[in-house]
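1. Dropping the sequence and predicted coords here.
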Amino acid sequence: MEKISTTLTAGQIAIETIARLAGAKGVTRETLAKQLGITRQTVTSRFRTRSMSLDDYIDTCRALDLNPAEILDRATKLATPTLPAVIKEALQGDRPFAVF
């Protein structure tokens, strides 16, 4: 599984994923913009800032023939630290923590 910084939200990871998949499919931002009825600059801004509305996210996924729910599900798993990672971080930090 690809390592993505946990400082990103699931939504940001999902947007980054669709941007990468668009490139992998050979879909240019100009082509995607025409399909969505927006400017290339708007597509670029959404991908660069990793920010768009839920409706825009779904429309973008559909334009790329991607399943928005599957991408968001995977992004959520990548953004959610696992228990071993949380324990490891706690053990390496300076903060005391409770053991139950």
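-> Looks like it arrived, so ask away.

2. contacts, neighbours, all on C-alpha from now
-> Will do.

3. Which is the succeeding secondary structure element to the longest helix belonging to the chain?
-> In the chain, assigned by DSSP state H, the helix with the most residues is helix 10-24. As assigned by DSSP states H and E, the chain's next helix or strand after helix 10-24 is helix 29-36.

4. could you point out which element follows that next one?
-> helix 40-49.

5. residues making contact with the next helix or strand after that next one?
-> Sequence order places helix 54-63 as the next helix or strand after helix 40-49, per DSSP H and E. Contact partners of helix 54-63, identified using C-alpha atoms under 8 Å, 6 or more residues apart in numbering, comprise 15, 18, 32, 35, 36, 67, 68.

6. Below is structure B, check it against A:
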Amino acid sequence: MAAEPRHMRELPEARAMSLLAGTPFGRLVFCRHALPAIQIVNHIVDGDAVIIRAQLSATVLAPTGTVVTYEVNVIDPHTCLGWSVIVTGLAEWVTDVRDVVRY
């Protein structure tokens, strides 16, 4: 019996955020000293925001926000099937004490 053809498809944003919310960690891609860097970090999803807990210096995240990419994926090693969510946006420090405590 022939296997069904495999294909990639774009997920709706709500489904992508739901998948992110169901995983505990991912990879943060940013620029360090003018070179690309990747760091594995923990995250939570709060509405449409991905909150990342990481020890990043001020040289990585500017006070006005830095463009970063965040990737999370789950791939079954036996079937090679799974999903990948990639989010690109501005990273900003969480400075409100109430938000820091809540996260």
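-> That came in fine, so what should we check first? What you see is a predicted model; the values in this text were computed from it and never measured.

7. TM-score for the pair, please.
-> Aligned and superposed, the two chains score 0.24 in TM-score terms (TM-score structural alignment, normalised by the length of the first structure); 42 aligned residues with a C-alpha RMSD of 4.3 Å.

8. before we move on, back to that, now, of the contacts of helix 54-63 of the first structure, which are buried?
-> For the contacts of helix 54-63 of the first structure, a burial check counting by 16 or more other C-alpha atoms under 10 Å picks out 15, 18, 32, 36, 68.

9. any idea which of those is closest to residue 89 of the first structure?
-> Relative to residue 89 of the first structure, the closest of those is residue 15; by C-alpha to C-alpha it sits at 26.8 Å.

10. that older thread, now the angle from the longest helix of the first structure to helix 29-36?
-> Interaxial angle, helix 10-24 of the first structure versus helix 29-36 (axes from the mean of the first three to the mean of the last three C-alpha atoms, to 10 degrees): 110 degrees.

11. Buried residues in helix 10-24 of the first structure, which are they?
-> Residues of helix 10-24 of the first structure classed as buried: 10, 11, 12, 13, 14, 15, 16, 17, 18, 19, 22 (neighbour count, 16+ other C-alpha under 10 Å).

12. Now distance to residue 62 of the first structure too, for these, in CSV please.
-> Converted to CSV, the buried residues of helix 10-24 of the first structure look like this (distance: C-alpha to C-alpha, whole Å):
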residue, distance to residue 62 of the first structure
10, 19
11, 16
12, 18
13, 17
14, 14
15, 13
16, 16
17, 14
18, 10
19, 13
22, 11
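
13. Sort out which one of those residues lies nearest residue 41 of the first structure for me.
-> Checking the buried residues of helix 10-24 of the first structure against residue 41 of the first structure with C-alpha to C-alpha, the nearest one is residue 19 at 13.8 Å.

14. Next, the contact list for the closest one, please.
-> Under the criterion of C-alpha under 8 Å, 6+ apart, the neighbours of residue 19 of the first structure are residue 47.

15. Test my guess that residue 38 of the second structure contacts residue 30.
-> Yes. With contact defined as C-alpha atoms under 8 Å, residue 38 of the second structure and residue 30 form a contacting pair (6.5 Å).

16. between those two, which one's more packed in?
-> More crowded of residue 38 of the second structure and residue 30, by other C-alpha atoms under 10 Å: residue 30, with 19 against 15.

17. Thank you, goodbye.
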